[in-house]
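Undergrad: Using only what follows, build the 3D model:
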Amino acid sequence: MTPPPARKKRATILDVATVAGISRGTVSRVLNGEPYVSETAREAVTKAIQAVGYVPNSAARNLVRQRSQAVGLLIHEPHSLFLEDPNIGSIMLGANTVLSRAGYQMVCLIIDSERDLHRVGGYLNGGAIDGAIVISARENDPISEIIEQLAMASAFVGHPPNRRRLPFVSIHNKKAAAEITARLKDSGRTRIGMIASALDRAAGSDRLAGFKEAMGADYLPELVTEVASFSFDAGIAGMRQLLEKCPGIEAVFAASDAVAAGAMTVLQQAGRRVPEDIALVGFDDSVWAQRTNPPLSTVHQPASELGAEAAELVLAQLRGEKINRDGVYLETEIVWRSSV
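TA: I've put the predicted structure just below:
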């Protein structure tokens, strides 16, 4: 039997130093980007690296620094919603762009069960990542408690659970929900309901609070139905409940575009025309808003920018910088289409 070919020997810093004709310490300083190294030495090291085919051993360097050069993106959502919700994808891409530019790897961790909670909790305690970006954290979420106990560099997209003073980036969900509800009222509709979603997290509860505020004395509790998530299927269930409770309902604020798309499917199956018979608005300005017929009036939130800002917050902490713990808020705007 022919023996397998011998594995090519990996070039070392010593090989680079020998070819460059300078000390190993100087090569190390160049590789680590340290100051007080002459341009002549930097050029010599660069040429020597190309000549010997040297590849830095990132794992060994990170071990010395006690850094993994990885940041976790923790998503506390069911697998189905992770694939369905375009906002999550936009947040991921925004965060990854910033982290990649800074030389960090993003590690995606999905929490869909109690088993996942224990697994991810152990992963955080094991020091496998330097920081964490958390999406859709819930009230009394043990992951948030672990991050706080570890004093880990972190950033939440949305308010941290139980209003902890942990770094976060968000939008003004209550204000935006109140604004689109007020505009819905201005259309002349009176019996206005809401499909309230995900009330176990700040975004969902704040949107319901904004709806109540804008409705004022016209708010009717029986015209609000609660569903578990910001999903298409939740919108179907919520709209069916609203029609059963109030067949004469004239307008609906759905807590997300996906929820609104599910609601519109039910309305059209029931022979209710949008917007002639019933007006419908969503929240997010995701691709769902343009997939429906008619397109949804909605609130635009900058999902990609939320991810990017969250990544910047984590990197600032890793650099030892002081950050604002009162939150970073991004602006939203109402996008008015033909569903009203």
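Undergrad: From now on I want contacts and neighbour counts done on CA atoms only, so please keep to that.
TA: Will do.
Undergrad: tell me which residues in stretch 122-129 are buried?
TA: 124, 128-129 (16 or more other CA atoms under 10 Å).
Undergrad: Of the residues you listed, just say which sits nearest to Lys322.
TA: When the buried residues of stretch 122-129 are compared for distance to Lys322 (CA to CA), Ile129 wins out at 20.4 Å.
Undergrad: from what I can see the closest one touches Leu73, true?
TA: No - taking contacts as CA atoms under 8 Å, Ile129 lies outside contact range of Leu73: 10.0 Å.
Undergrad: What residues does Lys204 make contact with?
TA: Lys isn't right for residue 204; it's Gly. 196-198, 255 (CA atoms under 8 Å, 6 or more residues apart in numbering).
Undergrad: ok, which pair from those is furthest apart?
TA: Most distant of those, by CA to CA, are Ala198 and Ala255, 8.7 Å apart.
Undergrad: And the two? Which one has more around it.
TA: Ala255 (32 against 21; other CA atoms under 10 Å).
Undergrad: distance of the residue lying closest to Ser23 once chain neighbours are set aside from Val45?
TA: Distance criterion CA to CA, 6 or more residues apart in numbering; nearest residue to Ser23, sequence neighbours excluded, is Ala17 at 5.7 Å. Look at Ala17 and Val45: by CA to CA, to the nearest Å, they are 7 Å apart.
Undergrad: To compare against the first, here's the next sequence to fold:
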Amino acid sequence: MQPQKRATVHDVAAAAGVSRGTVSRVLNGGYVSAQSRAAIEAAIADVGYVPNTAARNLVRRRTQAVGFLTLEPHSLLLEDPNIGAIMLGANEELSIADHQMVSLVVDSARDTERVARYLSGGFVDGAIVVSARTHDPITRVIAALGLPATFVGHPPDLARDTPWVGIDNAGSAREVVTRLAAGGRRRIGMIAAALDRDSGADRLAGFRAALSDRFDPALVAEVPLYDYASGVKGMRELLTREPAIDGVFAASDAIAAGALEALRDAGRAVPGEVGLVGFDDSSWALRAQPSLSTVHQPAREVGAVAADLVLRQIRGEHPQPVVLPSPVVWRDSA
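TA: Coordinates of the predicted model:
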């Protein structure tokens, strides 16, 4: 049995009684009269025409794909609910615009080289970048290619005209720590993570600003990642340095959950003896017992806005950075 012949633009034009150019204008979003448009749409349905998207994109030099680059270890990608929420928000926005999201994870120098080659090959029209560090090689690749891109967060070495979406990490951290101090906590420490990224550095800056002359660098435990194991390690370190610690700001909810385990193991009651606050308002905050006071990070909205900003760049626009609200949510842990 011979396969059915695919309908073409010529077939649509013949059925509608118009020129091939008129059909092309309709398919590409151009202007035609209402009467011609109605005839063409009816003809498309009658002949069963399906646009050859690949061929059209080749002519337009478009792939209708956007890369979603996560610059984190594989383990954190699976553990951190924020990354998943950002990804879902971005995918929803791209889907509405009929674009495909391509997920790319960068966990090593080899990954960096592979993803750089992929981006240079023209396989995506733009990129959303999550967790870029200062002087990140992927940032340099994107800048050299002139690839439309939106960053989640704002590494300080980003070009001024590079769009980004984020929250006020420093301001939210300052509000949390100020409230802990106002509640009578006298020895407040921080488990600070990801200090090579703007999010981690800004949260530490907010912590320091809130304490002002009461800031004690010995009460800052630095850990590499926003993960549970880092919270356990960092809290044990703080307890060793200052057994009388009575307040802790953790740089993420996952870290706070790990800190909670270490405090429980040490026989320290939360919030009775130690007030504990996280950051993100993720599923970690609600799973913990007691539930975590935290900063709400609108991760899904961050992803949607990031996708919108990159789509606008692809269309030739020059959008401005967007800062979303990040209110503090007070629960049982402080």
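Undergrad: Now render the contacts of Gly204 of the first structure as a markdown table, adding distance to Leu243 of the first structure and secondary structure.
TA: As requested, the contacts of Gly204 of the first structure are exported to a markdown table (distance: CA to CA, whole Å; DSSP: H, G, I helix; E, B strand; the rest coil):
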| residue | distance to Leu243 of the first structure | secondary structure |
| --- | --- | --- |
| Ala196 | 15 | strand |
| Ser197 | 17 | strand |
| Ala198 | 20 | coil |
| Ala255 | 17 | coil |
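Undergrad: Okay, helices next: where are they in the first structure?
TA: Per DSSP state H, the first structure carries helices over the ranges 13-20, 24-31, 39-52, 58-65, 79-84, 86-101, 114-125, 142-150, 173-186, 202-215, 232-245, 257-269, 287-291, 303-318.
Undergrad: so the last one aligns onto which residues of the second structure?
TA: Residues 299-314 of the second structure are where helix 303-318 of the first structure lands when matched by TM-score structural alignment.
Undergrad: Mean deviation, the matching stretch versus the first structure?
TA: Mean deviation of stretch 299-314 of the second structure relative to the first structure after superposition (mean CA distance after the TM-score superposition for the first structure): 1.5 Å.
Undergrad: In the second structure, what residue corresponds to Ser231 of the first structure?
TA: By TM-score structural alignment, Ser231 of the first structure lines up with Asp227.
Undergrad: Surely its match touches Asn82?
TA: No - using CA under 8 Å, Asp227 of the second structure is not in contact with Asn82; the gap is 11.6 Å.
Undergrad: about what we covered before: out of the helices of the first structure, deepest packed?
TA: helix 257-269 (a mean of 24; mean count of other CA atoms under 10 Å).
Undergrad: Give me the mean distance between that one and the second structure.
TA: Helix 257-269 of the first structure sits 1.1 Å off on average (mean CA distance after the TM-score superposition for the first structure).
Undergrad: now for that helix, which elements pack on it?
TA: Judged by 3 or more CA pairs under 8 Å, 6 or more residues apart in numbering; DSSP states H and E, helix 257-269 of the first structure is in contact with helix 232-245, strand 251-254, strand 279-281, helix 287-291.
Undergrad: Can you convert those into TSV and add a column each for distance to Phe211 of the first structure?
TA: Output for those, formatted as TSV (distance: least, CA to CA, whole Å):
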stretch	distance to Phe211 of the first structure
helix 232-245	16
strand 251-254	8
strand 279-281	12
helix 287-291	20
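Undergrad: which stretch among these comes nearest Ala182 of the first structure?
TA: Closest approach to Ala182 of the first structure among those (CA to CA): strand 251-254, 10.6 Å.
Undergrad: so what's the equivalent of Glu84 of the first structure over in the second structure closest to, chain neighbours aside?
TA: Using TM-score structural alignment as the criterion, Glu84 of the first structure maps onto Glu79 of the second structure. Among residues not flanking Glu79 of the second structure along the chain, Asp227 sits closest, at 7.3 Å (CA to CA, 6+ apart).
Undergrad: so how many other residues sit close to the one you found?
TA: 22.
Undergrad: Could you check how far it is from Tyr118 of the second structure?
TA: 29 Å.
Undergrad: Check Thr139 of the second structure too.
TA: 14 Å.
Undergrad: Aligned to Glu95 of the second structure, what sits in the first structure?
TA: Actually, residue 95 of the second structure is Ser rather than Glu. Checking TM-score structural alignment: Ser95 of the second structure goes with Ser100.
Undergrad: Apologies, that question was intended for Arg174 of the second structure.
TA: Aligned partner of Arg174 of the second structure by TM-score structural alignment: Ala178.
Undergrad: List the residues that contact that match.
TA: Here Ala178 of the first structure is in contact with 207, 210-214 (CA under 8 Å, 6+ apart).
Undergrad: Recalculate using a threshold of 10 Å.
TA: For Ala178 of the first structure, the contacting residues are 184, 206-215, by CA atoms under 10 Å, 6 or more residues apart in numbering.
Undergrad: The residues you listed: which two are farthest apart?
TA: Leu184 and Asp206 (17.8 Å).
Undergrad: Closest one to Val314 of the first structure out of the buried residues of stretch 122-129 of the first structure, please.
TA: Distances from Val314 of the first structure to these, taken by CA to CA, are shortest for Ile129, at 11.6 Å.
Undergrad: would you turn the contacts of Ala178 of the first structure into TSV with distance to Arg272 of the first structure?
TA: Formatted as TSV, the contacts of Ala178 of the first structure follow (distance: CA to CA, whole Å):
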residue	distance to Arg272 of the first structure
Leu184	18
Asp206	29
Arg207	25
Leu208	25
Ala209	28
Gly210	27
Phe211	23
Lys212	25
Glu213	28
Ala214	25
Met215	23
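Undergrad: Understood, closing this out.
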